[in-house]
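**Q** Give me a model of this one.
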Amino acid sequence: MTTPDRVAAIDCGTNSVRLLAAQASDGGFTELARDLRLTRLGQGVDATGEFHPDALARTFAACDDYAAQLRGLGVERLRFVATSAARDAGNRDAFFDGVAERLGVTPEVISGEEEASLSFTGALTALPDADAPALVMDIGGGSTELVLGGAEGIAAATSLDMGSVRLRERFLPGDPPSGDEITEAIDYCDDLLDASGIDFAAARTWFGVGGTATSLSALAQELPAYDRARVHGSVVSRADLDGLAGRLLTTPVADVLGLPTMQPGRADVICAGALICSRVGQRVGVHLTVSEADILDGLVLGLLRG
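**A** Down below sits the predicted model:
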C-alpha cells in the first residue's frame, strides 16, 4: 500500500475548527493550506451536555468551506478528529452525521491522551533542538493537555478538564470577573494541576501550542497584527504570563476585543486561557516557548508516514 502525497487533517475543538493540508516533502511535509474558524462548538456543553443548534450550524459552515478547499487542492486522504466538546456531548450523532455529509469522513473522537501525544509530536518535530525533558502544553476550549518527554518518548501525559471556554462558563461569568470568581477558578486549576501526575519541575523546556499560547505571545510582543513567523519560537517569560493573566482578567471583553491581534471568537475566553497558562507557569522552572506546530502537524505526519 502506497502512502498518499497530499493529505489533510482537521482538528475540531471546543472553540475552533482548524485545517492543515500538506504535501509529502523530504521526509516531512510542505504546507498547502492552514486555516482556522472560531465556531465555539462547545457553547453551553459544560452546562447542558449537548451541542447547541447554533454551534452545530457554525461548525457545519466551516466544514463546507473546508470541503471546497480540499477538493481544490486534490487531497487524497483526510483525518478529522474531535476533542473535548465531542467527548462530552450527548447529541454527538447529529455532529457526526453533519460532518460526514460534508466531508465524507466520520469524525474520530480521540482521547485526551492521544490528543496530548499528537501535540507533543507536532511541537517537537518543529523545534527539535529543545532541551529535554520538554513539557508540551495545549490549552484548548474544553481541556488542557500536558505531556512531558523527549526524543526517547513520553514520560507522562494527561488531559485535564480545564479549558478556556469551560473555565469561563463555569467560574468566570463576570465581565470582568470578580475577585471571588477568579479565586475559585485558580483553586480549581491548582487542584487539577497538583493531582495531574506531571513532574513540572523536571521540564527543561516548556512549549505552548494552540490558540491560547499563540495569542498570548502576540499580546506579549504587542504585535500590530498577527505574524505567525514572529510567534513561532518566541519566548514569553513567566512574569509576563502572570501580568497578562492579571490584565485580561480585569479588562472588559469589549476592550479585549479592541487589542490589535485579538480574534472576536477568542476575546471572551482568552482571560481564562491566560489564567490556566499562568498557573502552569507557577510550577515550571523555565519560560514559555510558543510553537505554531501542534496536533495538526502530528496528524499530518502520521498520515504521510502511513
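**Q** CA only for contacts and neighbour counts going forward, please
**A** Noted.
**Q** Could you check the top helix by length along the chain and say which residues are buried?
**A** Ranked by residue count under DSSP state H, the longest helix found in the chain is helix 53-73. With burial defined by 16 or more other Cα atoms under 10 Å, the residues of helix 53-73 counted as buried are 55-56, 58-63, 66-67, 69-70, 73.
**Q** now stretch 75-92
**A** Buried residues in stretch 75-92, counted by 16+ other Cα under 10 Å: 75, 77-86, 88-89, 92.
**Q** how about this one, so we can line them up?
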Amino acid sequence: MADVFPPDGNRKTGTKRGDKSGKVADFRYKRPHRPERRQHDALADLRRRDMQSGGHTAAPKRRQAYAALDLGTNNCRLLIARPEGENFTVIDAFSRVVRLGEGLSASGRLSDESMERTLAALHVCAEKLRRRNVHLARSVATEACRRASNGAAFIERVREETGIALDIISAQEEARLAVLGCHILLEDGVGPAVIFDIGGGSTELVLIEPGGPVPRILDWLSVPWGVVSLTDTVDGSDETEQTRLERYRQMRRTVSDSFAPFAERIRDTAREADTIRLLGTSGTVTTLASLHLELPQYDRRAVDGLIVPAVSMRDISAKLSRMSGPDRRQLPCIGDDRSNLVVAGCAILESILDIWPSPTLGVADRGIREGILRSLMAADVEGERSRAALQRMREQDV
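**A** Alright, predicted model coming up:
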C-alpha cells in the first residue's frame, strides 16, 4: 500500500497547568518556537519563493476566511480560520459527538437515529459557514461513510438539506491530512518517526521522514479499528475486573493482528533509528494526556504539544482497562461520551507503542481539519500566483 500513497508548538513536558459541543474557539495555531531549527510550512515556502522571484507575484486576500469540516465515525468537527503570517487564527469552531457509526459494525448501515443526530450538527455547521462568509471550504467524511452501504445516499441527503458537499475521502487521504495538520508538533530529532490518528472507525499509522515543508511519507497503514468499531466488535462483560481485563486483552489481540504487516515492515527501521519519535492525534491521546496532567477539565492549551512519558500512558491505560464504566464516567475529562470508548482507544494506543517503542509520546489536539486548512491556504496562494503570472503575460502581449 505504501507504493500508492502520495506524500502530499509549543513544547511542554508534563507541567500541570472537552472539546465541548458547539463551543466557539478563539485561539491561534502557532508553530513551536525552535530557535535552533526553524521549519517552514507550505505557506512560508511559497512566500519565500515569491521573494526570490522579486516579489512580483500578487498575494491573495489573506483576510479571507477558510473552513474545514471533518465528519468522522464519532464526531462532527468544524474549524473556520483566517491566515496570519505563517500560521492561522481560528475565528469559529464547532464540535459535537454524533456517533454516526453507532451500530455500523453489526448492520453495515448508518442508522436513522445516527443520521438525524449528524444532520442536526451539520445544520449548525452550515449556519456558521454562511455567517462567516467563508471564501474556501472543504468538507470530508471518513470511515463510517466509507463502510456504510447507505453512505453515499447519506452524503447526498446532507447536500440537499444543508448545502454542505461532503467528500468521502480514502484512508490514504485521511492519513495525509492528519500528518499535514500536526507534524509540526513532532519532537526534534533525526530520522524517521511515526504519526498516528486513532479515529472512531479506523486508525491510521504513518512512517515519515521529517524535513522540508511537508514530511516525506515512507510507509503507512490504515486498519478498520477505531474506538467505536473496536468497542462494537469485541464483546465482553463489565461486571468484574477479570471480565473487563479479558475483553481488553481481546481488543489488544485484534488490533495487534491488524498492525502485524506494518510492524514487520518497520521493524528494521525501529531497530536502527537513533531516536524513536511518536506523535498521536486523537481523542484517546488528548484524554489520556489530560489524566496524566490531572486536569479538572479539558484544556487544549495544556495538552496540544505536550510530551508525555510512554510509561505513563501505559499505566493510565492499564488503570482504565480495569475500571468499570460508571467509575470511568466519574473521571475528569472522560464523562459519559468517552467512558465506553476510551478503553478501546487505550488498546489501540498500547498496540502502537508495542511496534514503535518510543520512550515518549507527543500529543496533538489538531489533525485532519488543520491539514485541510493548510492545504486550502497553500493552494490559494499558488492559484493567485498563477493568475497573476497569466495576467502579466496578457499585459505583455498587449
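**Q** So which residues make contact with the longest helix of structure 1?
**A** 8, 17, 19, 21, 32, 37, 39-43, 95, 98-99, 102-103 (Cα atoms under 8 Å, 6 or more residues apart in numbering).
**Q** which residues in structure 2 does it align to?
**A** Under TM-score structural alignment, helix 53-73 of structure 1 corresponds to residues 112-132 of structure 2.
**Q** For that stretch, what is the distance to the chain centroid?
**A** Relative to the centre of its chain, stretch 112-132 of structure 2 is centred 20 Å away, using Cα atoms, centre = their mean, to the nearest Å.
**Q** Alignment lookup: Tyr298 of structure 2 to structure 1.
**A** Aligning on TM-score structural alignment places Tyr298 of structure 2 opposite Tyr226 in structure 1.
**Q** In structure 2, what sits opposite Gln282 of structure 1 in the alignment?
**A** By TM-score structural alignment, Gln282 of structure 1 lines up with Asp354 in structure 2.
**Q** cool, and Phe96 of structure 1?
**A** Counting by TM-score structural alignment, the partner of Phe96 of structure 1 is Ile155.
**Q** Same check on Met162 of structure 1?
**A** Aligned against structure 2 by TM-score structural alignment, Met162 of structure 1 finds its counterpart in Trp225.
**Q** Which positions within stretch 279-292 of structure 1 qualify as buried?
**A** Across stretch 279-292 of structure 1, burial judged by 16+ other Cα under 10 Å covers 279-284, 286-292.
**Q** I meant to write stretch 305-323 of structure 2 there.
**A** 305-310, 312-314, 317-318, 320-323.
**Q** Let's see which of those end up in helices.
**A** Ala310, Ser312, Met313, Arg314, Ser317, Ala318, Leu320, Ser321, Arg322.
**Q** Let me have these in a markdown table, extended by distance to Ser107 of structure 2.
**A** Output for those, formatted as a markdown table (distance: Cα to Cα, whole Å):
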| residue | distance to Ser107 of structure 2 |
| --- | --- |
| Ala310 | 37 |
| Ser312 | 37 |
| Met313 | 34 |
| Arg314 | 33 |
| Ser317 | 30 |
| Ala318 | 31 |
| Leu320 | 29 |
| Ser321 | 27 |
| Arg322 | 29 |
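**Q** Quick check: Thr286 of structure 2 touching Val363?
**A** Yes: counting by Cα atoms under 8 Å, Thr286 of structure 2 touches Val363, with 6.4 Å between them.
**Q** Touching both of those two, which residues are there?
**A** Counting by Cα under 8 Å, 6+ apart, the contacts common to Thr286 of structure 2 and Val363 are Val303, Asp304.
**Q** residues touching the equivalent of Val308 of structure 2 over in structure 1, list them.
**A** Counting by TM-score structural alignment, Val308 of structure 2 lines up with Val236 in structure 1. Counting by Cα under 8 Å, 6+ apart, Val236 of structure 1 makes contact with Ser217, Ala220, His287, Leu288, Thr289, Val290.
**Q** Repeat that for Val286 of structure 1.
**A** Ala203, Arg204, Thr205, Trp206, Arg238.
**Q** Just the buried residues from the contacts of helix 53-73 of structure 1, in PyMOL please.
**A** Selection of buried members from the contacts of helix 53-73 of structure 1 for PyMOL, criterion 16+ other Cα under 10 Å:
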select buried, resi 8+17+19+21+37+39+40+41+42+43+95+98+99+102+103
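**Q** between the contacts of helix 53-73 of structure 1, which is closest to Asp175 of structure 1?
**A** Nearest to Asp175 of structure 1 among the contacts of helix 53-73 of structure 1 is Gln43, at 17.5 Å by Cα to Cα.
**Q** farthest-separated two in the contacts of helix 53-73 of structure 1?
**A** The two members of the contacts of helix 53-73 of structure 1 with the most space between them (Cα to Cα) are Leu32 and Gln43, at 30.5 Å.
**Q** a strand runs through Thr99 of structure 2, doesn't it?
**A** Quick fix: residue 99 of structure 2 reads Arg, not Thr. No: per DSSP: H, G, I helix; E, B strand; the rest coil, Arg99 of structure 2 lies outside any strand segment and is coil.
**Q** Cheers, nothing more for now.
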